[in-house]
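Visitor: All I have is the shape, not the residue letters:
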């Protein structure tokens, strides 16, 4: 064998040894790398088994959460009053003859739902010949609220509207000599407001009584004037008349819902104060 041949064989043997060594190292590395993969697989298998060992507890927990959410859903108390009386019939014939003696019949306002909103008005013009004439105008409006999640309890909504009505009556543009006072024995809370208002026809004495009974707000507007030289009516007399009308209207609302007709005996609701702080005498 020549020296060259022996040298080439030695180089080939050396390369074979190196190849075997690299193959051994690669196999070792692959074996080491396979260990974490197997551990991860085993871990995942363990988690899966743990879930099944709970006997479906995750599903049971979800059911408990749903049940708790359902029981915790917000609620509001139902409205105490479910209907309104015929608004043009809330006042007695005697009261109408006193307040609007020349009125023929009440005129009901247009509304889509008379069980929640209604109003009726009367006007009277008594001609006294050369002395002039006496004018009277009366309006009764009823507004009933329903409980709902967005708005809250019906009596709370009615109380807020009641206060808004009182504020509006005491802030009429051009009004003079404005006075307000709480009115007892008229629903849960009531306020009487009066003021003078000059118009081109004459000097008017305006009376507004706002009352709340449960979830219904009653507003009575009553004014009078002496026209064509007739004397101006007495404000105290008009105030008493308007307050009387408000008491009757409240009683009619209560009677329509309870059959008692005793609106002045209605107990204050727990959800709204009685009388209102806004009813303090100014």
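Guide: Received, thanks. Since the structure is predicted, the reported quantities are computational estimates derived from the model, not experimental observations. Numbering: from 1, shown residues only.
Visitor: C-alpha only now, for contacts and for neighbours.
Guide: Will do.
Visitor: can you pull out the strands in this structure?
Guide: 107-108, 117-127, 133-144, 176-182, 189-199, 202-213, 216-227 (DSSP state E).
Visitor: Now tabulate those strands in a markdown table and tack on mean neighbour count and distance to residue 32.
Guide: Shown next, in a markdown table, are those (neighbours: other C-alpha atoms under 10 Å; distance: least, C-alpha to C-alpha, whole Å):
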| stretch | mean neighbour count | distance to residue 32 |
| --- | --- | --- |
| strand 107-108 | 16 | 94 |
| strand 117-127 | 20 | 84 |
| strand 133-144 | 22 | 81 |
| strand 176-182 | 16 | 92 |
| strand 189-199 | 23 | 86 |
| strand 202-213 | 26 | 85 |
| strand 216-227 | 26 | 83 |
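Visitor: Redo those as a markdown table? Include distance to residue 64.
Guide: As requested, these are exported to a markdown table (distance: least, C-alpha to C-alpha, whole Å):
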| stretch | distance to residue 64 |
| --- | --- |
| strand 107-108 | 54 |
| strand 117-127 | 44 |
| strand 133-144 | 39 |
| strand 176-182 | 52 |
| strand 189-199 | 45 |
| strand 202-213 | 42 |
| strand 216-227 | 41 |
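Visitor: Put this next to the previous one:
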């Protein structure tokens, strides 16, 4: 009887232990599931954050500017024909005096002077100067044409406000490049009364400034300003044509029309041309 009771107690004890083991085993999957949910939640957050970030930064576009139409300048002392030089500066001879330049592809000029001595009747003095300035396109300063327009306006303003000028007059010209202005004034010096004519012209990205003046010295008569201006305009037309021809464009195109860029000009790189010049004045 006593043994039967002991066996019953042992069975009860084993059943209690089995219950505890089973309860513990059942808790393990619950913990694993909870841990798995926690891990999946973190991975999902990381994926969401990664998808919100840009895959790669977009590169900023490189600034560009339209290439200048003209890539070079003509030989400055050859822009005028022999016939024109004989008419404007008859005693100057065949060659002129070329101005100094750090870069003749950007800046060039040439001048001639003539003194026709008439003995006791005095003499006739003439002075002619052609200056050429070419502007290249630059991403910070603008296109070559825009820069040439600015310099053109500056040259016209300087001609109108020349020191000591009297009876100043200005008029726009047609048929000489893309823009042109003629400025005239009188200038009295101890040598005589000078009649100054200045023609400023722009063709594409090049500005041509032509100065022509004359005076009757030692008692000779003062030259006619209208005749001098007519000659100056003729010379300016030749200088503009020389610029277009030097760049391979058709100089016989309609006056004032925009010339087509040459093949070499289309390939020219953007660069700065910051220098500017003031035409010389005789006397």
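Guide: Okay, I see it. Predicted, not measured: the structure shown is a model, and the values here were computed from it.
Visitor: out of the strands of the first structure, nearest to residue 66 of the first structure?
Guide: strand 133-144 (35.5 Å; C-alpha to C-alpha).
Visitor: how about the strands of the first structure, which one is nearest residue 164 of the first structure?
Guide: Closest approach to residue 164 of the first structure among the strands of the first structure (C-alpha to C-alpha): strand 202-213, 9.9 Å.
Visitor: Can you give me the stretch of the second structure that the closest one aligns onto?
Guide: Here strand 202-213 of the first structure aligns to the second structure at residues 192-203, judged by TM-score structural alignment.
Visitor: For residue 12 of the first structure, which of the strands of the first structure is the nearest?
Guide: strand 133-144 (106.7 Å).
Visitor: quick one: that closest one to the second structure mean distance?
Guide: After superposition onto the second structure, strand 133-144 of the first structure sits on average 0.3 Å from its aligned residues (mean C-alpha distance after the TM-score superposition for the first structure).
Visitor: circling back: compare the strands of the first structure and give me the one nearest residue 54 of the first structure.
Guide: From those, taking C-alpha to C-alpha, the stretch that ends up closest is strand 133-144, at 55.0 Å.
Visitor: matching residues in the second structure for the closest one?
Guide: Counting by TM-score structural alignment, strand 133-144 of the first structure corresponds to 123-134 in the second structure.
Visitor: Spatially central residue in the second structure, please.
Guide: Nearest to the geometric centre of the second structure sits residue 137, at 2.9 Å (C-alpha atoms, centre = their mean).
Visitor: my read: that residue touches residue 148, true?
Guide: No: with contact defined as C-alpha atoms under 8 Å, residue 137 of the second structure does not count as touching residue 148 (9.9 Å).
Visitor: and for stretch 18-26 of the second structure, what span of the first structure is it aligned with?
Guide: So stretch 18-26 of the second structure sits over no part of the first structure, by TM-score structural alignment.
Visitor: buried residues in that stretch?
Guide: Buried positions in stretch 18-26 of the second structure, judged by neighbour count with 16 or more other C-alpha atoms under 10 Å: none.
Visitor: Could you do stretch 87-105 of the first structure as well?
Guide: 87-88, 90-91, 96, 99-103.
Visitor: Give me the residues contacting that stretch.
Guide: 106-108, 118-126, 136-138, 140-142, 241, 245, 248-249, 252-253 (C-alpha atoms under 8 Å, 6 or more residues apart in numbering).
Visitor: change it to 6 Å
Guide: 106, 119-120, 123-124, 136, 248-249, 252 (C-alpha atoms under 6 Å, 6 or more residues apart in numbering).
Visitor: Kindly report the same for stretch 237-248 of the second structure.
Guide: 74, 79-80, 176, 251, 262.
Visitor: From residue 176 of the second structure, how far off is the aligned partner of residue 245 of the first structure in the second structure?
Guide: In the second structure, the residue matched to residue 245 of the first structure (TM-score structural alignment) is residue 235. For residue 235 of the second structure, the distance to residue 176 of the second structure (C-alpha to C-alpha, to the nearest Å) stands at 10 Å.
Visitor: Now the common contact residues for the two.
Guide: Common neighbours of residue 235 of the second structure and residue 176 (C-alpha under 6 Å, 6+ apart) do not exist.
Visitor: Residue 106 of the first structure matches what in the second structure?
Guide: By TM-score structural alignment, residue 106 of the first structure lines up with residue 96.
Visitor: Give me the neighbour count for that match.
Guide: Around residue 96 of the second structure there are 18 other residues, counting by other C-alpha atoms under 10 Å.
Visitor: That one contacts residue 113, doesn't it?
Guide: No: Residue 96 of the second structure is beyond contact range of residue 113, at 8.3 Å (criterion: C-alpha atoms under 6 Å).
Visitor: what's the farthest-apart pair in the contacts of stretch 237-248 of the second structure?
Guide: Among these, 80 and 262 lie farthest apart (C-alpha to C-alpha), at 22.3 Å.
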